[in-house]
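**Q** Fold the stuff below for me.
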Amino acid sequence: MTQFAAEMIGTFFIILLGNGVVANVVLNGTKGNNGGWIVITTGWALAVFVGVVIAAPFSGAHLNPAVTLALAMAQKFSWAKVPLFILAQFTGAMLGAVAVWLVYKDHFLKTPDKGLKSAAFFTSPAIRNNSSNFFSEVLGTFVLIFVIFYFTNAEMGNDKTPIGLGSLGAIPVAFLVWAIGLSLGGTTGYAINPARDLGPRIMHALLPINGKGSSEWNYSWIPVAGPLVGSALAALLYLWLRI
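**A** Next up is the predicted model:
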């Protein structure tokens, strides 16, 4: 499998299962309706586990532009490959969102609440405060990237062992994402991944979803810029600690 395919397919499975668990919990008439935050965070952790298992041997399992950016800043990943990886991640995220819509299409039709429909695609804050929401995304992503750098040997990768979330191992990274969701995700829904949020948001705007409402473009920059800033700060701290 090529690195592009690994990143695309791994991200596809993350969105399929991650946004899938949100759809199962929030949409009307599903078996998991009203399952709650614990179900959502657990489902997302397992979704990341699946994505990492698929992609790690081939690309290192970045599956997130914030991870790719941080590794490039830390000189552990080639800047020349950054656009390719990010394109793969966004492609996978958009395809995953389409698959979730197809699976739950009948339940989207039975759900009148526009906010619940959009929740199965992209994040939105519990309390709208751009500065606080931005900080939440920065901090959540900082934790993700800092753990990859500092508490593991992710920096010891080489050409035969691609660097990324897979450097943690699929089970530890799933627990890391679960911990972030349980502890820090209550404010914004913890996108901590620009592709995870913007890719499905684009598909929400494009798909013929009955009564879907706004794609909230006025908020969309926060789950993109916040994770990128958080990843950059984690990379800079990692570089400083190496001095």
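**Q** Only C-alpha atoms from now on, for both contacts and neighbour counts.
**A** OK.
**Q** For Val143, see how far away Thr68 is.
**A** Shown here: Thr68 relative to Val143, a distance of 15 Å by C-alpha to C-alpha, to the nearest Å.
**Q** so what's Ala170 closest to, chain neighbours aside?
**A** Spatially, and ignoring its direct neighbours in sequence, Ala170 is nearest to Phe49 (5.0 Å; C-alpha to C-alpha, 6 or more residues apart in numbering).
**Q** likewise Ala56?
**A** Per C-alpha to C-alpha, 6+ apart, closest to Ala56 is Gly166, 4.7 Å.
**Q** Isn't the one you found up against Gly60?
**A** Yes: with contact defined as C-alpha atoms under 8 Å, Gly166 counts as touching Gly60 (5.2 Å).
**Q** quick one: common contacting residues for these two?
**A** Val52 (C-alpha atoms under 8 Å, 6 or more residues apart in numbering).
**Q** Pull the residues that contact the host helix or strand of His204.
**A** Assigned by DSSP states H and E, His204 belongs to helix 194-206. The contact list for helix 194-206 (C-alpha under 8 Å, 6+ apart) reads 15, 64-66, 86, 89-91, 93-94, 96-98, 118, 121-123, 191, 212, 214-215, 220, 223-225, 227-228.
**Q** here's the other one to compare against:
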Amino acid sequence: MESYMARAFGYFVCWILAVSVSGAHFNPAVSLAVYIAEGKYVRQIGRLLLYWFIQLCGAFAGCLFVYMIFNMPVNAFLLWPAAQNPAVRIWFFSELGNIYYGKVLFLELFNTFLFVLVYLFVIYKPSLRTVDEIIKGLAVAFTLWVCYFFSAGSGACLNPALAIAQTSYQVGILNGMDANGNGFASLIWVYIIFPLLGGILAAIWFRIHIYLDNKALEPRGGGGGVAV
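**A** The predicted structure is shown next:
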């Protein structure tokens, strides 16, 4: 719970610093959704790849910072359902200890979809363009906290760059302590693929919404105009 709030608050602070410069993506799923929503595919592919590279570097830098502070595994940075919680263990593991992949991937997809969709509305919805950036940042940060909360202890990454960096961190640290670090890497594909799918679905949903909005604003034809 405290970890989710800290992540959301950290996102809000970074939003204030970066939204007017880069759009405050911080997440390959968000960048992919923006790329699809804007529809400038050929012209923006270089920008998308550059964003992904920088986001991945930032994720590794963050994990390095955590390592320099703690030099030990941090539960909040383990991409794995919180099995130490008895309730969470029942939700995500069978009696034999096998993980329920369907639940984890659904929550990763659904919560990333919600977060990215709110981000797109806050950034691109015409009626919200005059809203102060601080208010927008609070809305997106609150949404991020809600999405983490809805993840119900499933690992809650929502960010492919963070998934790669966190998995590298936890595998390296745990293997160095003669623990099963490699075992924790078995879920990395969920935390990479399904946030990206969530971002794609959010972008498609957003484009459909904007299309229907514009369609509703078009003047209707016909009707007895008077010729002058």
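**Q** Now the TM-score, please.
**A** The TM-score (TM-score structural alignment, normalised by the length of structure 2) is 0.73; 186 aligned residues with a C-alpha RMSD of 2.4 Å.
**Q** Can you say which of the contacts of helix 194-206 of structure 1 are buried?
**A** Buried members of those, scored by 16 or more other C-alpha atoms under 10 Å, are 15, 64-66, 86, 89-91, 93-94, 96-98, 118, 121-123, 191, 212, 215, 220, 223-225, 227-228.
**Q** Tell me which residue lies nearest the centroid of structure 2.
**A** For structure 2, the residue nearest the mean C-alpha position is Leu158 (3.7 Å; C-alpha atoms, centre = their mean).
**Q** tell me which element it falls in.
**A** Counting by DSSP H and E, Leu158 of structure 2 is part of no helix or strand.
**Q** still on that earlier bit, what's the average distance of the helix holding His204 of structure 1 to structure 2?
**A** Compared with structure 2 after fitting, helix 194-206 of structure 1 deviates on average by 2.1 Å (mean C-alpha distance after the TM-score superposition for structure 1).
**Q** So which bit of structure 2 is the helix or strand following that helix matched to?
**A** Scanning forward in sequence from helix 194-206 of structure 1 by DSSP H and E, the next helix or strand is helix 222-242. Here helix 222-242 of structure 1 aligns to structure 2 at residues 190-210, judged by TM-score structural alignment.
**Q** in the superposed pair, what's the mean gap between that stretch and structure 1?
**A** Here the mean offset of stretch 190-210 of structure 2 against structure 1 after fitting is 0.9 Å, by mean C-alpha distance after the TM-score superposition for structure 1.
**Q** Which residue of Gly166 and Gly60 of structure 1 possesses the greater neighbour count?
**A** Gly166 (28 against 25; other C-alpha atoms under 10 Å).
**Q** From Asn24 of structure 1, how far out is the more buried one?
**A** Distance, Gly166 of structure 1 to Asn24 of structure 1, using C-alpha to C-alpha: 27 Å.
**Q** same thing with Val50 of structure 1?
**A** 18 Å.
**Q** thought Ile171 of structure 1 was touching Val50?
**A** No: Ile171 of structure 1 sits out of contact with Val50 when judged by C-alpha under 8 Å, with a separation of 9.5 Å.
**Q** Show me which of the two is the more surrounded one.
**A** Set Ile171 of structure 1 next to Val50 and count neighbours by other C-alpha under 10 Å: Val50 wins out with 19 against 16.
**Q** Map that one onto structure 2.
**A** Here Val50 of structure 1 is matched to Val13 in structure 2, going by TM-score structural alignment.
**Q** ok, the equivalent of Gly140 of structure 1 over in structure 2 - how many residues close by?
**A** Mapped onto structure 2 by TM-score structural alignment, Gly140 of structure 1 lines up with Asn111. Asn111 of structure 2: 26 surrounding residues under other C-alpha under 10 Å.
**Q** for Lys103 of structure 2, same thing?
**A** 15.
**Q** now do the one 5 residues further on
**A** With neighbours defined by other C-alpha under 10 Å, the count for Glu108 of structure 2 comes to 30.
**Q** Would you confirm that it belongs to a strand?
**A** No: counting by DSSP: H, G, I helix; E, B strand; the rest coil, Glu108 of structure 2 falls outside a strand, being helix.
**Q** and it, how far is that from Phe53 of structure 2?
**A** 22 Å.
**Q** How about Ala185 of structure 2?
**A** For Ala185 of structure 2, the distance to Phe53 of structure 2 - C-alpha to C-alpha - is 21 Å.
**Q** Tell me which of the two has more neighbours.
**A** Ala185 (19 against 14).
**Q** Spatially nearest residue to that one (excluding sequence neighbours)?
**A** Residue nearest to Ala185 of structure 2 in three dimensions, not counting chain neighbours: Thr167, with 6.0 Å by C-alpha to C-alpha, 6+ apart.
**Q** just checking, what residue in structure 1 corresponds to that neighbour?
**A** Using TM-score structural alignment, Thr167 of structure 2 pairs with Arg201 in structure 1.
**Q** what's the neighbour count on its match?
**A** Arg201 of structure 1 has 25 neighbours, counted by other C-alpha under 10 Å.
**Q** which one of Thr68 and Val143 of structure 1 has more residues nearby?
**A** Remark: of Thr68 of structure 1 and Val143, Thr68 carries more neighbours, 26 against 19, as counted by other C-alpha under 10 Å.
**Q** and that one, what element?
**A** Judged by DSSP H and E, Thr68 of structure 1 forms part of helix 65-73.
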